[in-house]
Structure formats: structure tokens, C-alpha cells
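Q: Okay, sequence plus prediction incoming.
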Amino acid sequence: MVIVSAKELLSSYLITLKLRETFGANLPKTSTSTSTDSAGLLLDQQPHHHQPQDLSLRNQHQDPASTSVHVVIPNDKAEIKPIEEGRPDERTPSRGKPVWIISIRDSLNQARQDDAARSWSKVWIYRIPHYLRDGEDRAYIPQIVSLGPYHHGRKRFGQMDRHKWRALHRVLRRTRHNIKLYLDAVNELEEKARACYDGQIALSRNKFTEMMVLYGCFILELFRGVEEGFEKLGYPSNDPVFSMTGSMHRIQRDMIMLENQIPMFILDRLLVIQLGDRYQKRWVEKLALGFLDPLNPTDESLTQSDRNKLQSSRSMKTFDPFSDCQSELHCLELFRRSLLSSCPKHVPRNGTKPRSNKNWVADKRRQQLIHCVTELREAGIKFRMRKTDRFWDIEFKNGVLHIPRILIHHGTQPLFLNLIAFEQSHFGCSNEVTTYAVFMDNLINSPEDVGYLHNCGIIEPWLGSNAEVADLFNRLCQEVVFDISDSYLSTLFAEVNQYYGHPWNAWRASLKHKHFSNPWAIISLIAAVVLLLLTGAQTFYGVYGYYRPASS
């Protein structure tokens, strides 16, 4: 009996070693404790001479993926303890905590660090929200040149990147400066510049500084070339980029895209180094406005006398886009401020006062703020072009809408879309451009509306048909959210709708449209009235003569 027991013990031990060799690579470390594990169930212990049979039975009824085998080998016994556990990837052997719990804690720690390290009030350069980007990628993504970290390093901009290095080389050769001078100056502003961007920028400090210097010098060469002349800066007249060729307009459009911006203080620091004693305060902002001026949608046909009259008639002081600008300003916001010169700001309501949901427009199709041109004309409202250099300066007086002239070209849609995206993204930003876009979107419902406004001189389409212009305005505010009562046109909306709702205005307009639309209609109406009067007179005298015959 002793010999038989030893053989059984030896056989059990060999089977145990084989099982350990087979499953050891896929299981947690073995434990020498006989206590019940907190994540599993310890099975009943069985005599060793029955262990192989019991193990085979368990393997037939248990899922191998959910069962692990812990082997404990004392001096004279071999004991197998199956323990029911969760999935192997949900448990850390060292701490005994599920991996997903650790992942949640790591994410919360990262969020705490982000909140502590970032100040959202410093963010000025945003990524376009997905709800605005849908279907309009070409209006938000630069086409030939990237000027910020969001699109840095993309292969599609590789050709233009070579011209950026060429511009930097030209600057260093012209100023006889060492590149280290620019790198050290911008490196001091690295943290401030990085904080202007929304989200984490996956660039090291040195790479970020290098990018700011390279892109900044390239932008300044464009600014100065347009202002002073590229040949004066040393570029040949047939230069593919640094000359007044067709590519310049495409670069200008890329430079007003929200995701393609560089903080103005970076450009200012680089310009100070380049010019030295010749530098003048706010020079870089003035150069930027001069470079972006071709994208201005306002009327440029005004004579100098008209401009002088407008300036003298304005009670407000001349607009200075730099008077209250923050250091985080960029080209898009600077251009926006210049467009909105002296724009009447609606006094914002107290932030503690709850806002009514009915005043919010999430989709222009849900609420019509003002009727379209065709419907307003039927109600007797007239349209006149207003002579002003400010496209947003709309006025309603005595049933007449006075709307400034606006130029429609290839850069109009990207300009308005990016200005609207900035107003939608930046906390505390006013919504003048958004309000104007909503006004024009509601006003135009068909190509016929565009055609009538064009005949009035209000819309000047430099390219495209009336249908394309109508589609342009109808696509500007697909997912725009803004407060109607907190807009500078809120009073105008109310006045126009009140005039439209008066029935007498509609009757008078219908009469004029049907009977006084052209001279022939007027002549016909007068003839009909005269004929009616003569017929009435003839009838009167006939009846009068019947009842009162003439005395003999």
C-alpha cells in the first residue's frame, strides 16, 4: 500500500508539473496561500489520489477562459486550486485592481492637471467645431499654406514650406542677424503663445519656437512686400510667391482662417528685431490690415467726397482697432474689428439673469426672424442701397430698408464662415457678423430675391449666378446659435415685422402692384374711372329726366 500511494503521489505531481508548464504563461503568478482570493471562489479540496479524475471532470464543465489553476506544493503533498476570476486584461496582479479603474483615475488626474495648467481665457485660436465644419471643409482648411500648429507638417503644404525657409533666409541675409537672435526672442514667448491655442500642441518647446519663427518671418515678408514692394525687399519680379501674382489672393484667403493663425505678439516681436530703431508702435497691425484689405466685402465705389461726408456725419469717433486690443490678438480678429468699426454694440444682459430659450436660434430653419424680399415687397416694404463703407450698417425708416452694398467674390464665404466660427467659439465675443449673416440669410430665399437686391444695387456679385449667391447666404448659418435679443439688429427685426403685420400696408402694396406697376396700367385705370363716371352721369340724367320731364 505504501508503494502504491507513492506511485499515485508521483503521478499526481507529474500531472501538476505538466499543467503548470501548459498554463503558466497565460495565468497570474502562483500563490502559496490557501485562503480564499477576493476575486475568485476556492473549490473544495479533494484527496490527492482522486485529483486527476476531479480535474478532468471540472475541465468538462467549466469555461477554460474563466478558470485559472493555482498549484501549491508542500513537502509531501500536491494541491490544485482552481480559482474563478474575471478576464485577464481587467486585473492588475500587483495591486489587484481592475485596469479600467486605474484608467479612469489616470484620466481624472490628467483633467486635474489640465485645469490647473490652462487658463481658457487665454485661448484665442480655436479648432472649428464639428457642427460648423460639416460640408464646408474648404472654407476652414488652408489650401496652399499652413500658418499654425493645427495643420503643421502636412505633406500638402510641403511645397510652400520651402518658400517659408527661403523667406527666412532672405530676412537673415538682409538684416545680417543670426538665427539665434530670433529663436531666443520667441522662446521667451513660447508658453504664452502655446496657451493661445485650443488643446494640446504635440510639439516640443524647440520645435514650437522654430515653427513660430519660420511662419512669422514668412508672414512679415508678405506684409512688407505688399506695403513696400517685393522688389525693394530683394525678390525678383517673377517670384512665384513673393510677387503680386494669382497665388497672393489664395494666401490671403488662407490667412483669415481661424485654424491658421499666429498670435500678433509673435509677429510684433519679430518685426521689432528686423526693423530696430525704425520700428513704430502698432506697425504690424497696420501692415496686416493693408495685406487683408482685398478681402473686405464693403463697397469700394464711394468717392472721396462721399467718404468725407460719412466721416463728418458720424458722431462716434474714428475706429481704432488697436485701442483696446489684447495681446493675444490674431489676424482674423484684427480684420473683424476693422470691419465692425463703430458698430453699435447691444448692451449685454446681466449674466446672472436666466435667458429664455425662445430667444435662442439653433437652426435658421426653426424660426424666421424676418421675411424674405418677395414677401416684404408684397407688404409694401421698399429696398434702397445705403451709401456707406460699413456693410453691417442697416436701417429701417418709413417702410424702407436701407442696406449697404456688399461685394460677393471667392473670399466672401470663407471670410464670413470663419468670422462666425470665431464669434461662436470665443467666450464673451459679440455677434455682429453672425447677426448680419442671419439677417441676409432670412432675407434671401431664392435667386429672384438676389436678383431684386442686385437691381437695387445692394448685392454686387463679382462672380457666380444669382442661385449661387443665394446658396452662399443660405449655407452661412446652418447650425449657428445666438441670442436674438442680444444682437444689434433686434430692434430692426421688431420694427420690420410690425410693419409687415399691418394689413393696410399689404392692401396698399397689392393695389400698387396690380394697378400702378407701369404707365399703361395707370392709364387704363384712369380711363376706367372716367368711363365709370360718365356712365354714372348718363344714368343719373336718364333717371332724372324720366321722373322730372322738361316743362313745355
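A: That came in fine, so what should we check first? Residues are numbered from 1 along each chain as shown.

Q: hey, let's count contacts and neighbours off CA atoms from now on
A: OK.

Q: just the helices in the stretch 451-552 of the chain please.
A: Secondary structure of the stretch 451-552 of the chain (DSSP state H, counting those that start in this stretch): helices at 466-474, 490-501, 503-515, 519-547.

Q: As JSON lines, these with mean neighbour count and distance to D106 would be great.
A: Output for these, formatted as JSON lines (neighbours: other CA atoms under 10 Å; distance: least, CA to CA, whole Å):
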{"stretch": "helix 466-474", "mean neighbour count": "18", "distance to D106": "45"}
{"stretch": "helix 490-501", "mean neighbour count": "15", "distance to D106": "48"}
{"stretch": "helix 503-515", "mean neighbour count": "15", "distance to D106": "66"}
{"stretch": "helix 519-547", "mean neighbour count": "12", "distance to D106": "81"}
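
Q: do you know how far L289 is from G246?
A: 19 Å (CA to CA, to the nearest Å).

Q: want to compare, so here's the second one:
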Amino acid sequence: MTTESFINNPETEKRWLIQCTNSFKLDKETAIDFSPYICQVPKTIKESKIQSYIPQKIGLGPYHCFRPEFFVTERHKLTIAKNCMDFSEVQHLITETLIFFEPIIRAQYDKFLDIDTHALCWILTIDSLYLLHFLNSYIPYQEIDPEGRSLAQEKDSERRSLAQDIIMLENQIPCVVLIEIQMALNQPYSKLFKDLFFNFCKAHSPLQLSEKKKFRSFKFCKARSPHLLAYMHQLIVNNRAIIEEEEEEYDDSKCYFDGYNRSFEDHIVVKVVKNIAGIIPGGDIVEKPMSLMSQLPWDHITGLITKEDENKPQIEEIEIPSVTELEEIAKVKFKLTEGGIRDIKFVEEGSEHTFYLPQITLNSDTEVIVRNLVAYEAATASPESSLELAEYVDFMCGNCGYHKRC
């Protein structure tokens, strides 16, 4: 059975040749990570709620930039870009810098980009200038004077609407491009993570973020956060209540950056994402215990409920009890943990049972952010990875009684 080649016209062949040539021009010491970090979400997942994965107002990067409905916003992006750089500066940036990073940039996308080299560089330059301009509008809340807070709240709704598009997996801009743009603008590129990314995440993350200094370190983050969505994921998953010495030995690379040439269509990944496709609202129950949730004493927790209802049919999977069941039947109390999802615990003290869960803040952009965080986690996972955020989301869906409604 024959399949159609992606090289089906002379222009595509020419682009492929240029890409190969640029790859050979790279310094031999420059390692290219061929693990894609900007992935197109499978149709089977998008069908659950397509507007949560496909940008509605603005397209960033090559996947959505040519959509007709974004022509108006394209003009807006161009206006901002021209205010930041003139034509000669952009030309110099592309011909002297970005064009040589092309193999590294293309490797971050999970699909072959049938786009001319210069066109791709222009797209990423304009979109990067727009994104940096947008991120620079974020000021830490404590630095806003009381009189300005009411105005900031008025702008919050509009900004959250844009932030939904900006945080989407398919709309991510590689950090390698953002860093080069900042250098070209003579801005301190070290503030990309500690200020620009962090302030955005602080404003929009539904879960509390890690305050550890290393997650605001340029050197540390550059190696572990290929884009904005990845950075938010790092801050959420690594938020711990108590920072101990052994935590410094945690190697993120084994979980998310292990060098595998991962495919987002991998059947394991698709199965996991399908399982949590109905998040907020909706979501299936966990089909089997995974690393984070398997640490909880489920036999005992469910036993507190089932012994009150001996006629309840037994199932092989762990069916997560709802909050109502835990509170009213099992008399379980709920309290906030000082940390994040890795600090979830179930504590017994005599006849009292307490569940410690992290604080979660729900806003108009929460659903989109959570869906894309989970999609990113699945897209970059190896078979050995633990999908910690996906487990937490699935747990919360079951806990809130949504698992029958997806």
C-alpha cells in the first residue's frame, strides 16, 4: 500500500533542502532536541471542547497564523511589532540569527512545517514581539497602587480572554526565539522567566506556584521550559510545602525531557488524555491507580463508604468518592495543604479522617488553562512518566462528582 509523500511539489522540496542545509551549518556542539514540545492536539481530544484547544481571537506561531478570521488581529500584531523594531532590524535579526536556529525551532513542532524559512522566521518574530509586549503588561499585584487596582480589575476580563489563546498548546512560541528577540531589543533576557513568565503565571494559574528561586533562574528554566505553558506546568507540579535537601535531586529530565522522539498519537498518551478529556466540567474516573493517587489509602477511604452501603456493586477500577459521600457518609474533613499536588494526603487521627488538598482558584480562563496543561503533560510524556497533573484533575473530577457527566 503506497502513501503520499509530504514532498509533493517543487516548493516543498526546496524548503526541505534549505532545512537540511541549515542543519549541517549548525555548530557540531549544538545539540538538537528532537522531542516536540509544541503539538497539535488530536481531533479525538479536541472534539470534547474544541474552543479550549483552538485559539478564538489570536493565533501565535505557524499552526494558526494564516486563519482568515485572524487577519484583523494580524494587523494589530504588526502595529505592535513595528513599534518595537524597524524593518532593517527585523531583517538583520532573521538573516544573522534566527535563520541559523531554524532546525532547533522546527524540531520543537510535532508536524512538518511546510513554510518557507524566511516566512517562518517572520511569523515567529512578529508573534514574539507581540507576546513580549503582552507579557510586559503584567505587574505584580502587590506593586499596583490602591487607586490603580480598580482599573486593573476592569482590564482583567479582557486580558483573561486573550490569555486563554496565548496559553494554548498549539499557540506556544519557542523560548529560544523569545530569548533572541529580547537580546535584539537590548532587554535583559534573564528576566524572561523570573519576571515576564512568572508574572503571567501568577495572574492566571488556577493552582499555587512554586516560589523556589531555581524556578526563576534563567539557566535552570531555559533547559526545562521550552515555552510559556511548559513553564507554568513546572511551577505547578513542583510546588512543595516543605523544601528539603533531597528535593534538589529531583530530575525533571527523566519525566519530561528524556530525549525520546515522542509521538502525540501514541496510544498510551491518547488513552490517558481521553480519560480526562471531560475536565471541568466532566471527566472519567481513573481506570487504574497512578503514581500520585496510588499513594493514598484508597482501600481504606472507599471502605469508609462501602461499609455503609454493602449492596453497592464492586468494580475493578478505583472509583473516586464524591465530596458529599466522603463528608456525609465517611465523615471525612477537608483542609488546605500548604503545598501543591504532590502534597495531597489523607490523614487519620483517631476517629477523625482528613483530606489535605491544594487551593484551586476558578476564573473564566481556568478550564482552558487546565485542559492545555494536561494536554502538554501528555504530549511530552514518555511511557515511564507519571502524569501528575492529569491524575490530580481526574481525581478532582471524580471528587466533585463529574465523572458520570463527560
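A: Sure thing, it's come through. These figures come from a predicted structure and were not determined experimentally.

Q: Superposing both, give me the TM-score.
A: TM-score of the superposed chains, computed with TM-score structural alignment, normalised by the length of structure 2, equals 0.65; 307 aligned residues with a CA RMSD of 3.9 Å.

Q: before we move on, the earlier item: of L289 and G246 of structure 1, give the one with the bigger neighbour count.
A: Higher neighbour count among L289 of structure 1 and G246: L289, with 19 against 10, using other CA atoms under 10 Å.

Q: Report the contact partners of the aligned partner of that one in structure 2.
A: Superposed on structure 2 with TM-score structural alignment, L289 of structure 1 falls opposite F198. With contact taken as CA atoms under 8 Å, 6 or more residues apart in numbering, F198 of structure 2 is in contact with R216, M232.

Q: Equivalent analysis for L113 of structure 2, please.
A: L113 of structure 2 neighbours (CA under 8 Å, 6+ apart): P62, R106.

Q: Can you give me the distance of the equivalent of it over in structure 1 to E190 of structure 1?
A: Superposed on structure 1 with TM-score structural alignment, L113 of structure 2 falls opposite I201. I201 of structure 1 is 12 Å from E190 of structure 1, where distance means CA to CA.

Q: likewise I408 of structure 1?
A: 39 Å.

Q: When those two are compared, which one has more neighbours?
A: The neighbour comparison of I408 of structure 1 against E190 (other CA under 10 Å) goes to I408, with 20 against 17.

Q: The more buried one matches what in structure 2?
A: Per TM-score structural alignment, I408 of structure 1 is aligned with L362.

Q: S205 is in contact with that match, correct?
A: No - L362 of structure 2 is beyond contact range of S205, at 9.2 Å (criterion: CA atoms under 8 Å).

Q: that older thread, so how far is L169 of structure 2 from the match of I408 of structure 1?
A: L362 of structure 2 is 20 Å from L169 of structure 2, by CA to CA.

Q: residues in structure 1 matched by stretch 174-185 of structure 2, start to end?
A: The aligned range for stretch 174-185 of structure 2 is 263-274, by TM-score structural alignment.

Q: which of the residues in that stretch are buried?
A: Within stretch 263-274 of structure 1, the residues scored as buried using 16 or more other CA atoms under 10 Å are P263, M264, F265, I266, L267, D268, R269, L270, L271, V272, Q274.

Q: which outside residues touch that stretch?
A: So stretch 263-274 of structure 1 is contacted by 171, 175, 182, 185-186, 189, 193, 196, 212-213, 216-217, 220, 279, 284-285, 327-331 (CA under 8 Å, 6+ apart).

Q: Do you have the strands of structure 2 handy? List them.
A: Per DSSP state E, structure 2 carries strands over the ranges 332-336, 345-349, 352-357.

Q: what separates the longest helix that structure 2 contains from the chain centre, distance-wise?
A: Longest helix in structure 2, counting residues (DSSP state H): helix 146-166. Relative to its chain's centre, helix 146-166 of structure 2 lies at 21 Å (CA atoms, centre = their mean, to the nearest Å).

Q: mind listing what the match of I408 of structure 1 touches?
A: P206.

Q: Report the separation between it and H133 of structure 2.
A: L362 of structure 2 is 26 Å from H133 of structure 2, by CA to CA.

Q: got the buried residues for stretch 373-386 of structure 1?
A: 373-374, 376-386.

Q: What separation do you get for the counterpart of F101 of structure 2 in structure 1 and A116 of structure 1?
A: Matched by TM-score structural alignment, F101 of structure 2 corresponds to L189 in structure 1. Counting by CA to CA, the gap from L189 of structure 1 to A116 of structure 1 is 20 Å.

Q: can you pull the contacts of H426 of structure 1?
A: W124 are the contacts of H426 of structure 1 under CA under 8 Å, 6+ apart.

Q: So what does it match up with in structure 2?
A: So H426 of structure 1 corresponds to T380, using TM-score structural alignment.

Q: likewise R336 of structure 1?
A: By TM-score structural alignment, R336 of structure 1 lines up with H233.

Q: What is the burial count for the closest residue in space to its match that isn't next to it in sequence?
A: Spatial nearest neighbour of H233 of structure 2, excluding adjacent residues (CA to CA, 6 or more residues apart in numbering): L373 at 6.3 Å. A total of 22 residues lie near L373 of structure 2 under the criterion other CA under 10 Å.

Q: unless I'm mixing things up, L373 of structure 2 is touching L229, no?
A: Yes - counting by CA under 8 Å, L373 of structure 2 does reach L229; the two are 6.8 Å apart.

Q: Between those two, which contacts overlap?
A: In contact with both L373 of structure 2 and L229: L169, using CA under 8 Å, 6+ apart.
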